[in-house]
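[1] Just need the structure, nothing else, for what follows:
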Amino acid sequence: MISIRPAVPSDAPALAAALVRNRESLRPFEPWRTERYYTAEGQAERLADGGRRWVAADGDTLVALATLSGIVLGPFRSASLGYWVDAAYTGQGLATRLTEEVCRAAREELGLHRVEASTLLDNHASQRVLAKTGFAHIGTAPRYLHIDGEWRDHHLFQRILHDDPPPRG
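    As a prediction, the model looks like this:
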């Protein structure tokens, strides 16, 4: 059974192994990475960068990762979602489960109002995940991110988590 939980610093070696294992399948969706990125040390640095991350684990093997980055509180109360799933585990609903857990935590633990996400125009699988988990398409951004060696257009999505006012103070 696959479990989903917050990432911890000791996940760095297993996360590096998962990224090495999936390097080619993730390449079309990722920015260029240094070799250090694919090491336990590089992943330890990444886990300590201030973003919030969740992993999906099949026993001791990490098979997916979701990240909330750019977390802004105050009146905005928003963050950006990114995720990937091991090539051997795609099509099994894991990205949907992971996205739902991140959105639950974003609301209940972080008090966020909205989560945004983006996909390459031709990433229909990720667009289906976002639609299934309550994200709405809000536009298309030309040359939004530098992915696999070129500036690529992206569809933009958001999910409103609640309409409660932010805490005072």
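
[2] C-alpha from now on. contacts and neighbour counts both.
    Will do.

[3] State the helix or strand in which Q92 lies.
    If you go by DSSP states H and E, Q92 is not part of any helix or strand.

[4] meant to ask about E100, not that
    Assessed by DSSP H and E, E100 sits inside helix 94-108.

[5] before we move on, what about A17?
    With DSSP H and E as the test, A17 turns up in helix 12-21.

[6] just checking, what packs against that helix?
    With contacts defined as 3 or more Cα pairs under 8 Å, 6 or more residues apart in numbering; DSSP states H and E, the packing partners of helix 12-21 are helix 40-47, strand 61-72.

[7] again, only using 6 Å
    Contacts defined by 3 or more Cα pairs under 6 Å, 6 or more residues apart in numbering; DSSP states H and E place helix 12-21 against helix 40-47.

[8] same for the helix it packs on, what does it pack against?
    Helix 40-47 packs on helix 12-21, going by 3+ Cα pairs under 6 Å, 6+ apart.

[9] Which residues outside the helix it packs on are in contact with it?
    Defining contact as Cα atoms under 6 Å, 6 or more residues apart in numbering, one finds that helix 12-21 is touched by 38-40, 43-44.

[10] still on that earlier bit, how much distance is there from the helix holding E100 to the middle of the chain?
    10 Å (Cα atoms, centre = their mean, to the nearest Å).

[11] helices or strands up against the helix or strand following that helix?
    Per DSSP H and E, helix 94-108 leads on to strand 114-120 as the next helix or strand towards the C-terminus. Here strand 114-120 touches strand 78-85, strand 150-160, going by 3+ Cα pairs under 6 Å, 6+ apart.

[12] for comparison, sequence B:
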Amino acid sequence: MTDIVIRALDRDDSRRLAEMYRGDRDFLKHWDPQRPDAFYTDSGQADAIETTLRECTSGRMWSGVVLEDGGLVGRVSLNNILQAPFRSCSLGYWVAQPYSGRGIATEAARQAMQIAFGSLGLHRVDAFAREENAASCRVLEKNGFKKVGLSRGHIHINGRWRDDIMFQRLAPWDDGIRLDPPAS
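    All right, here's what the predicted structure looks like:
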């Protein structure tokens, strides 16, 4: 059995992430927005990580990497964190193609939900997946996400605007009234 953990993104992750993104470039063009060539370089990933870490420092994001047996195999993030009456964010994740289909993304998403509903004290997590991405839909459903609608023209991928299924999960402590999670 493998050991799957997530940890906060670090500047030292740039080389490995660049290598993984280069390896998945053709695959990702079907699922991710178009990116400049520089994104796939070590220095491009270093720049992207710096931008992401600024968002994390501001409290607008939590970003991490996915590790299997200590080796970096993917990314996971809680994006667009909103506080006050919303207490929500949006989940994003990616596991490099050589590691997919083994439950790694499902476990990474589960651990990200612990962070969202635990230390971040959020009430709701949204996630989006294209209908034809059955694997991503399964990751969300296995983590207790429910389909709540269709977001038409949600994201521009591979030359056109794509629809996404919108998923949502409420905190396990949600009672319809409480603003804050119960004290631990």
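
[13] related to what we said a few turns ago, determine the set of other helices and strands touching the helix holding E100 of structure 1.
    Packed against helix 94-108 of structure 1, as judged by 3+ Cα pairs under 6 Å, 6+ apart, are no other helices or strands.

[14] hey, which of the helices and strands packed on strand 114-120 of structure 1 is tucked in deepest?
    strand 78-85 (a mean of 21; mean count of other Cα atoms under 10 Å).

[15] ok so, going back, Throw the helices and strands packed on strand 114-120 of structure 1 into a markdown table and include distance to A7 of structure 1, thanks.
    A markdown table is the format used below for those (distance: least, Cα to Cα, whole Å):
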| stretch | distance to A7 of structure 1 |
| --- | --- |
| strand 78-85 | 13 |
| strand 150-160 | 23 |
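
[16] By neighbour count, which of the contacts of helix 12-21 of structure 1 wins?
    Neighbour tally across the contacts of helix 12-21 of structure 1 (other Cα atoms under 10 Å): the maximum, 23 neighbours, falls on Q43.

[17] Roughly how far does the equivalent of that residue over in structure 2 sit from R16 of structure 2?
    For Q43 of structure 1, the aligned residue in structure 2 is Q45 (criterion: TM-score structural alignment). Q45 of structure 2 is 9 Å from R16 of structure 2, where distance means Cα to Cα, to the nearest Å.

[18] what sits against A105 of structure 1?
    Contacts of A105 of structure 1 by Cα under 6 Å, 6+ apart: none found.

[19] same thing but at 10 Å, please
    6, 52, 54, 99, 111-112 (Cα atoms under 10 Å, 6 or more residues apart in numbering).

[20] Residue in structure 2 paired with it?
    Aligned partner of A105 of structure 1 by TM-score structural alignment: I115.

[21] From T51 of structure 2, how far off is D12 of structure 2?
    14 Å.

[22] From L112 of structure 1, how far off is T140 of structure 1?
    The gap separating T140 of structure 1 from L112 of structure 1 is 23 Å, by Cα to Cα.

[23] Then A44 of structure 1?
    Using Cα to Cα, A44 of structure 1 is found at 26 Å from L112 of structure 1.

[24] I figured E35 of structure 1 was touching R23, is that so?
    No - assessed by Cα atoms under 10 Å, E35 of structure 1 is found out of contact with R23, at 11.0 Å.

[25] For those two, work out which one has more neighbours and name it.
    Shown here are E35 of structure 1 and R23; by other Cα under 10 Å, R23 has more neighbours (16 against 9).

[26] So the more buried one versus F76 of structure 1, what's the distance?
    For R23 of structure 1, the distance to F76 of structure 1 - Cα to Cα - is 34 Å.

[27] And for P166 of structure 1?
    9 Å.

[28] Please enumerate the shared neighbours of the two.
    112-113.

[29] ok, how many other residues are close to the counterpart of H124 of structure 1 in structure 2?
    Aligned by TM-score structural alignment, H124 of structure 1 pairs with A134 of structure 2. By the criterion of other Cα under 10 Å, A134 of structure 2 has 10 neighbours.

[30] swap in G50 of structure 1?
    12.

[31] swap in the one 5 residues further on?
    When neighbours are defined as other Cα under 10 Å, V55 of structure 1 has 25 of them.

[32] Can you give me every residue that contacts the match of H124 of structure 1?
    Taking Cα under 10 Å, 6+ apart, we find A134 of structure 2 in contact with no residue.

[33] and the gap between it and I165 of structure 2?
    Distance from A134 of structure 2 to I165 of structure 2, by Cα to Cα: 11 Å.

[34] Nearest residue to the spatially most central residue of structure 1 in space, please, no chain neighbours.
    Centroid-nearest residue in structure 1: G82, 2.2 Å away (criterion: Cα atoms, centre = their mean). Excluding the flanking residues, the one nearest G82 of structure 1 by Cα to Cα, 6 or more residues apart in numbering is T67, at 5.2 Å.
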